[in-house]
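**Q** with the sequence up front, the predicted model follows.
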Amino acid sequence: MAKQYTAVQVYEMVDRYYQMKTSLGLAVVSPYSVDQKNTMVQDYDNLGMPRAQGVGDPTARQALNPVHEMVLPERMVKDYEVKVAFIDEWEHVITKQRDRAVLHWRLSGLKPINIAELEGITDRHVRRILNDVAKKMSEMSAMSEMSKVS
């Protein structure tokens, strides 16, 4: 039987999804990366300017570089795998276009303030949407479990 999660727990899992996936070494489509060389400007060569070697900003370099070899305790690996699988399994129940877009951006690692700028809404509205998404995912998984028991 699959584990049941409250809406608060699902919200926290959505919030930490990107970190959990990268900690497990799984590929995540990052909204920060532009090209294979991890540079911020994709078409820089066509501007006629000399190309820098990589990213000079340490914060951007840390955000763009793949996670270095991390050693997680086995129980943490299993916990992360279960939580990532739960989100992957239940994200399809979100049907509203804006809700799906906000969820996509959050799962990709963007912070609510940045999502708000992209979507043209307030960060408070983004958090409200994420709360609704978490509630729906929690309810749908609970209803699914009840139908399996009956």
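**A** Cool, got the structure.
**Q** CA atoms for contacts and neighbours, from now on please.
**A** OK.
**Q** show me what contacts Asp99?
**A** With CA atoms under 8 Å, 6 or more residues apart in numbering as the criterion, the residues that contact Asp99 are 129-130, 133.
**Q** list the residues that contact the closest residue to Val93 other than its chain neighbours.
**A** Leaving aside its chain neighbours, Val93 sits nearest to Met137 (6.7 Å; criterion: CA to CA, 6 or more residues apart in numbering). Remark: with contacts taken as CA under 8 Å, 6+ apart, Met137 is in contact with 7, 10, 90-91, 93-94.
**Q** buried subset of the residues you listed?
**A** In terms of neighbour count (16 or more other CA atoms under 10 Å), the buried residues within the contacts of Met137 are 7, 10, 91, 94.
**Q** from those, which is closest to Leu72?
**A** For these, the closest approach to Leu72 (CA to CA) belongs to Val10, at 21.7 Å.
**Q** ok, then the element right after the helix or strand hosting that closest one?
**A** Using DSSP states H and E, Val10 sits in helix 7-23. Following the chain from helix 7-23 toward its C-terminal end, the next helix or strand by DSSP H and E is helix 58-64.
**Q** please state the offset of that next one from the chain centre?
**A** On the basis of CA atoms, centre = their mean, to the nearest Å, helix 58-64 is displaced by 17 Å from the centre of the chain it belongs to.
**Q** buried residues in it?
**A** Counting neighbours by 16+ other CA under 10 Å, the buried set in helix 58-64 is Leu64.
**Q** re the thing from before, so how far is Met13 from the residue nearest to Val93?
**A** According to CA to CA, to the nearest Å, Met137 and Met13 sit 11 Å apart.
**Q** comparison target, given below:
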Amino acid sequence: MGKGQIYYSSEEVLEIIDSYFNMKRAIGLHVESPYSYSVTADYDNLGMPKGNGTGDPTFRQAFSGAHKILSGVMEKDFMKRINFIDERVPYIKKRREVNVLHWKLSGMRTKHIAELEGITDRQVRNILRKIAKSISEISAISDISNVS
């Protein structure tokens, strides 16, 4: 393997894909959850009182800027894994794979992806396994081509 090159097995890639959204949130990168829908505008139209943020104190404490949860080493590891996926996403070309990967990296659960795509939960998991295998193979090929 070339100097500085990263390789993950398809099982490791699948784990990274599964935890991608949470890793980004944990290190404070902006992520838009597909589950976050602001209904504040709708409340205005209904004459309902507005909320002032999340009511979950654990969430507020865990994700507030006041608490640095991760060590520098863990943060670097998360960034390495996030960048690994980000650099290889453009190699995924099939429309269904692109859609499934997009929703999964956005933090959506497989059962909801299945509903959106009109397929079964099992098919979504199979697509994610296929994507993970492709990404793993792409990284192995790029590592081989970088060795001189």
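**A** Received it, and whenever you're ready, just let me know what you need. Since this is a predicted model, take the numbers as computed values, not measurements.
**Q** what's the TM-score here?
**A** Scored by TM-score structural alignment, normalised by the length of structure 2, the superposition of the two chains gives a TM-score of 0.84; 143 aligned residues with a CA RMSD of 2.5 Å.
**Q** ok so, going back, and the residue nearest to Val93 of structure 1, which of the three is it?
**A** helix (DSSP: H, G, I helix; E, B strand; the rest coil).
**Q** now the alignment partner in structure 2 of it: how far from Thr120 of structure 2?
**A** Following TM-score structural alignment, the counterpart assigned to Met137 of structure 1 within structure 2 is Ile135. Taken as CA to CA, the spacing of Ile135 of structure 2 relative to Thr120 of structure 2 amounts to 23 Å.
**Q** centre-most residue in structure 1?
**A** For structure 1, Leu107 is the residue whose C-alpha lies nearest the centre (CA atoms, centre = their mean; 1.6 Å).
**Q** returning to that earlier point: now the helix holding Val10 of structure 1: buried residues?
**A** Of the residues in helix 7-23 of structure 1, those buried under the neighbour-count criterion (16+ other CA under 10 Å) are 7, 10-11, 13-21, 23.
**Q** matching residues in structure 2 for that helix?
**A** Residues 10-26 of structure 2 are where helix 7-23 of structure 1 aligns, taking TM-score structural alignment as the criterion.
**Q** OK, contacts around the residue nearest to the centre of structure 1?
**A** When contacts are counted by CA under 8 Å, 6+ apart, Leu107 of structure 1 is found next to 14-15, 17-18.
**Q** returning to that earlier point: distance from the match of helix 7-23 of structure 1 to structure 1 after superposition?
**A** With mean CA distance after the TM-score superposition for structure 1, stretch 10-26 of structure 2 departs from structure 1 by a mean of 0.4 Å once superposed.
**Q** show me the contact partners of that stretch.
**A** Outside of stretch 10-26 of structure 2, the residues within contact range by CA under 8 Å, 6+ apart are 30-31, 63, 69-70, 78, 81-82, 85, 104-107, 128-129, 132-137.
**Q** distance check, the residue lying farthest from the centre of structure 2 against Ser148 of structure 2.
**A** When distances are taken from the C-alpha mean of structure 2, Gly47 lies farthest, 36.3 Å away, according to CA atoms, centre = their mean. Using CA to CA, Gly47 of structure 2 is found at 68 Å from Ser148 of structure 2.
**Q** now, which of the contacts of Met137 of structure 1 sits nearest Tyr32 of structure 1?
**A** Of all those, Glu91 has the smallest distance to Tyr32 of structure 1: 21.9 Å, by CA to CA.
**Q** which residues are in contact with whichever residue in structure 2 pairs up with that closest one?
**A** Aligned counterpart of Glu91 of structure 1 in structure 2: Val89 (TM-score structural alignment). Contacts for Val89 of structure 2 were tallied using CA under 8 Å, 6+ apart; they are Ile135.
**Q** distance of Val89 of structure 2 from Val39 of structure 2?
**A** Relative to Val39 of structure 2, Val89 of structure 2 is positioned 32 Å away (criterion: CA to CA).
**Q** quick one on the thing from earlier: and the contacts of stretch 10-26 of structure 2, which are buried?
**A** When burial is judged by neighbour count using 16+ other CA under 10 Å, the buried members of those are 63, 78, 81-82, 85, 104-107, 128-129, 132-137.
**Q** which residues touch the closest residue to Leu110 of structure 1 other than its chain neighbours?
**A** For Leu110 of structure 1, ignoring the flanking residues on the chain, the nearest one in space by CA to CA, 6+ apart is Pro31 at 7.4 Å. Taking CA under 8 Å, 6+ apart as the criterion, Pro31 of structure 1 is in contact with 105, 108-110.
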